[in-house]
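Visitor: Quick one: sequence and predicted model below, then my questions.
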Amino acid sequence: MLKSIEKNNLSFVDPDPIDTQSKTNLFSNNFFNKIKKNKGAIIGSVILLFFIITSALAPIIAPYPVNEMNFDDSLQGPSLEHWLGTDEFGRDIWTRMLHGGRVSLLMGLFAVTISGTIGVVLGVIAGYYRKLDIYIMQFIDILMTFPSLLMAIAIVAVLGVGLTNAMIAVAISAVPSFVRVVRGAVLSIRETEYIEAARALGVKNWKIIGRHILPNVISPIIILATLEFGGSILSAASLSFLGLGAQPPNPEWGALVYVGKSFLSQAWWMTLFPGLAIMLVVLGFNLLGDGLRDALDPKSK
C-alpha cells in the first residue's frame, strides 16, 4: 500500500516546472528550432561534421598510405598531386592530417567520456550528500589550483610519455569542471518541493537521484561536455607538441605541428594546416556549445 500511495503522490508532485522543462527542452521541436536559428551552432556543426566524416573515412579517401615515404617528393609545397604539400620524408600532409584527425578526435572523446563520468558521479554525491560535500570539494579545489595543462603535464611526467597516458592526463585535468557544474545544479534541485515530497514518502536516495536529479542536470552536462571536447583536443595537441603525447610517426595534429616547427622557414605548410585543423575543430565545438546553451536555456525565448 505504501508503494501505491508513493506512486500516486509522486505522479501528482512530479510535474514541477523545472523537472518538466529539462525533459522537454532536449527533445521538443522548440529545441531544434532554436538550434536552426542559431547561425553559430549551424556553422560549428558543419565544421565538426566535415572533420568527423573525413577522419572516419580516412582509410578510404586518403590518396596515399599514411607512412609512405618518398624522398624525391620531400618538402614539396601544395600542388595538385599533394594538396597540402609533403613533409621532410615526402609523406603526404593531407593523408596524415586525415589520419591525425582520427587520433585527435578519439583523444577528445576518451577524455570527455572519462572526465564526464567521474565528474558527474562526484558532483552528484557532493551535491546530494552534504556530509561528503566538504571532502570532495576540498579535493577538487586543490586540483583547480593548478592550470589544467600544467596538471596534465605533471600527470604525464608521473605516468610516462605516450598517447594513452596523455589521454588519461587530459581526462583527469577536466574532472574538476564537471564536478563543480554538476554539484551546483544538484544543490539547487535537491531543495525543490518535489524532491522534499519524494523524501517524505520514503523514496530511496538512488531512485531520487536517477529519476528526478539526473534528468535535470543533463542540459548543463551536455553543454559542458561539448565545450570540454574542444578543450580536450587542444590540451592533447599541446601535450603532443611538447613531445609528451603522441610520438612520431603517429600522425596526431599536435605531433604534426611539433615536427613542422623545425621546418617552418622552408616548409610552412607542415605547421599551418595541422594548426588550422586544431583551431577549426575547437572553434566548431565552442560555437556548437554556445548554441546548445542558448537552446537549452529555459529562460530564452
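Guide: Sure thing, it's come through. Residues are numbered from 1 along each chain as shown.
Visitor: use CA for all of it now, contacts and neighbours both
Guide: Will do.
Visitor: what about residue 136, neighbour count?
Guide: Using other CA atoms under 10 Å, residue 136 is surrounded by 16 other residues.
Visitor: same for the one helix or strand it maps to, what does it pack against?
Guide: Element membership for residue 136 (DSSP states H and E) is helix 130-144. For helix 130-144, the elements it packs on are helix 93-128, helix 163-189, judged by 3 or more CA pairs under 8 Å, 6 or more residues apart in numbering; DSSP states H and E.
Visitor: which stretch among the ones you listed comes nearest residue 147?
Guide: Residue 147 sits nearest to helix 163-189 of all the helices and strands packed on helix 130-144, at 8.4 Å, using CA to CA.
Visitor: can you pull the buried residues of stretch 80-98?
Guide: 82, 84-88, 90-98 (16 or more other CA atoms under 10 Å).
Visitor: can you name the two of those that are farthest apart?
Guide: The distance between the two most remote of the buried residues of stretch 80-98 (CA to CA) is 18.0 Å, for 88 and 98.
Visitor: The helix holding residue 136: how far from the chain's middle?
Guide: Between the centre of helix 130-144 and the centre of its chain there are 23 Å (CA atoms, centre = their mean, to the nearest Å).
Visitor: C-terminal to that helix, which secondary structure element comes first?
Guide: Counting by DSSP H and E, what follows helix 130-144 is helix 148-159.
Visitor: List of residues touching that next one?
Guide: With contacts defined as CA atoms under 8 Å, 6 or more residues apart in numbering, helix 148-159 is touched by 165-166, 169-170, 172-174, 235, 239, 244.
Visitor: switch the cut-off to 10 Å
Guide: 143-146, 160-176, 231-232, 234-236, 238-239, 242, 244-245 (CA atoms under 10 Å, 6 or more residues apart in numbering).
Visitor: That helix vs helix 163-189, what angle?
Guide: Orientation of helix 148-159 against helix 163-189 (axes from the mean of the first three to the mean of the last three CA atoms, to 10 degrees) gives an angle of 130 degrees.
Visitor: Below is an additional structure, to be compared with the one above:
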Amino acid sequence: MSQEKNKELVLTDDMFEFVDIDDRVSERIAAPEYSYWGSVFKKFFSSKFAVFMLIILITVLAFSFIQPLISGYDHSQQQNINDPSAKFLKPSLQHPFGTDDVGRDVFNMVWAGARTSLTISFTVTIITMTIGIIVGMIWGFNKNLDFYLLDIYNVVSNIPYTLIVMILSYVLGAGIPQLIFSLSATSWIGMAYFIRVQVMIIRDREYNMASRVLGSSTWKIITHNILPYLISVVVTSAASRLPGYVSTEVFLGFIGLGLTVNQASLGRTIQLHSQYMQSAPYLFFIPVAVLAVITVSFYLVGQTLADASDPRNHGI
C-alpha cells in the first residue's frame, strides 16, 4: 500500500482543458445585469393598485379619444337640437349617460369634452415641462440669470395662478390656442425655478466636479449626470401638473371662459347641467364623476411611476 501511495502521479495534457487568455474577462463585474427602465417597470407593475388605476386610466383615455371618432359627435352641430321626445331620458342601454334638456346624448357629450380637456392638458404639460426643464437647467449653472428670472418668479408666484389664467383668457378671447397660451404663459417659470434648485443641490457633487476637471462640457454634465438623476422629480411634477391643468380648464369652462360654446368641454358640460342637480342629478354628477376619475387616476399612476423611477428604490 505504501509503495502505491509513493507512486508519482503522471500528468498528461488530456487531463486539462486549455482556454485562451482574454484580458477583457478581468473587466467584467460579477453582478446581475441592470436595466434602469426594466427596474422601473418591474417596480411599477409590482403594485396591484397602480396596475388597476392604469387600466382605468387607459380605459378613460380610450373612450375620450376613440369614442368621439366612432360616434361622429360634433358639438357645434348639437346646439340647435330640440327634440321633445328625447329630453331628459334617464341612463339606459341606448343612452348610457341619458339625455339633457334639449335631447343631446350626454355620453357622447362627456367624452367629446374629455377629449378636448385632455388634449389641452397634454399640450400645456409638454410645453411647460420642456421650457421649464431647459430654462431651469441653464439657470442652475448661470448665476447671471438670477437678476432677471428671480424677479419674474417672485412677481408671478405672488399672484394666484387661476387669476392670471382668467385675465389672459378674457383678454385673448375664447379658443383652444388662446387657452393653451393662457395656461402655459406663466406656469413654466415655477417649473424652471424648481429645476434650478434641484440642479444647484447636485451640480457641485464629487462626480460632477470630477467630470468638469476631466474636461466635460456643461451640456454633457447636464444631460449625462444631472438630468437622469432628476427623472423621478420630473415625473412627479408632470403627474401633478397634468390633472391640475384639467381641473383649471374645467373651472374656466364652468365660469364661461376658455372655450367657445361650440367647442365640447367637460367644464361647460358641467356648467350647463348644474341647474338640474335636483330634477335630473345624473346630468351633473356623471360629468363630475368622469372628471374625478381622470384627475385621480392620472395623479395616482403618475405618483407610483415617479416612485418607481427613483433609482434608490431599485433592488439589484
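Guide: Received the coordinates, thanks. Since the model is a prediction, treat every value here as computed from it, not as a measurement.
Visitor: mind checking which of the helices and strands packed on helix 130-144 of the first structure is nearest residue 30 of the first structure?
Guide: Taking these one by one with CA to CA, helix 163-189 is closest: 22.8 Å.
Visitor: Now that closest one on the second structure. Mean distance?
Guide: Aligned to the second structure and superposed, helix 163-189 of the first structure gives a mean residue distance of 2.2 Å (mean CA distance after the TM-score superposition for the first structure).
Visitor: whereabouts in the second structure does the next helix or strand after that helix align?
Guide: Toward the C-terminal end, the helix or strand that comes next after helix 163-189 of the first structure (DSSP H and E) is helix 193-200. Aligned by TM-score structural alignment, helix 193-200 of the first structure falls on residues 206-213 of the second structure.
Visitor: Same question for stretch 162-169 of the first structure.
Guide: Residue span in the second structure matched to stretch 162-169 of the first structure, by TM-score structural alignment: 175-182.
Visitor: So what's the gap between that stretch and the chain middle?
Guide: Remark: stretch 175-182 of the second structure is offset 20 Å from the chain centroid, using CA atoms, centre = their mean.
Visitor: before we move on, back to that, what's the closest of the helices and strands packed on helix 130-144 of the first structure to residue 276 of the first structure?
Guide: Residue 276 of the first structure lies closest, by CA to CA, to one member of these: helix 93-128, at 10.7 Å.
Visitor: Specify, as a residue range, where the closest one falls in the second structure.
Guide: By TM-score structural alignment, helix 93-128 of the first structure lines up with residues 106-141 in the second structure.
Visitor: how much does the matching stretch stray from the first structure?
Guide: Mean deviation for stretch 106-141 of the second structure: 1.0 Å (mean CA distance after the TM-score superposition for the first structure).
Visitor: Sort out which residues of that stretch are buried, please.
Guide: 106-125, 127-129, 131-133, 135-140.
Visitor: Not counting sequence-adjacent ones, nearest residue to residue 60 of the second structure?
Guide: Excluding the flanking residues, the one nearest residue 60 of the second structure by CA to CA, 6 or more residues apart in numbering is residue 294, at 7.0 Å.
Visitor: swap in residue 256 of the second structure?
Guide: Using CA to CA, 6+ apart, the closest residue to residue 256 of the second structure is residue 268 (7.0 Å).
Visitor: how about that neighbour, what's its partner in the first structure?
Guide: By TM-score structural alignment, residue 268 of the second structure lines up with residue 255.
Visitor: now swap in residue 242 of the second structure and tell me
Guide: Checking with TM-score structural alignment, residue 242 of the second structure has residue 229 as its match.
Visitor: and its match, what is it in contact with?
Guide: 105, 107-113, 174, 235, 281-282, 285-286, 289.
Visitor: I'd like to check the angle between the strand or helix carrying it and helix 148-159, please.
Guide: In this structure, residue 229 of the first structure is located in helix 214-241 according to DSSP H and E. For helix 214-241 of the first structure against helix 148-159, the angle by the same axes, to 10 degrees is 70 degrees.
Visitor: what's the mean deviation for the helix or strand just after helix 214-241 of the first structure versus the second structure?
Guide: Later in the chain than helix 214-241 of the first structure, the nearest helix or strand by DSSP H and E is helix 253-260. When the second structure is overlaid, helix 253-260 of the first structure sits 0.8 Å from its aligned residues on average, using mean CA distance after the TM-score superposition for the first structure.
Visitor: counting contacts, what elements does helix 253-260 of the first structure pack onto?
Guide: When contacts are defined as 3 or more CA pairs under 10 Å, 6 or more residues apart in numbering; DSSP states H and E, helix 253-260 of the first structure packs onto helix 93-128, helix 214-241, helix 269-296.
Visitor: In the second structure, point out the residues matching the last one.
Guide: Helix 269-296 of the first structure lines up with residues 282-309 of the second structure when matched by TM-score structural alignment.
Visitor: Done for today, thanks.
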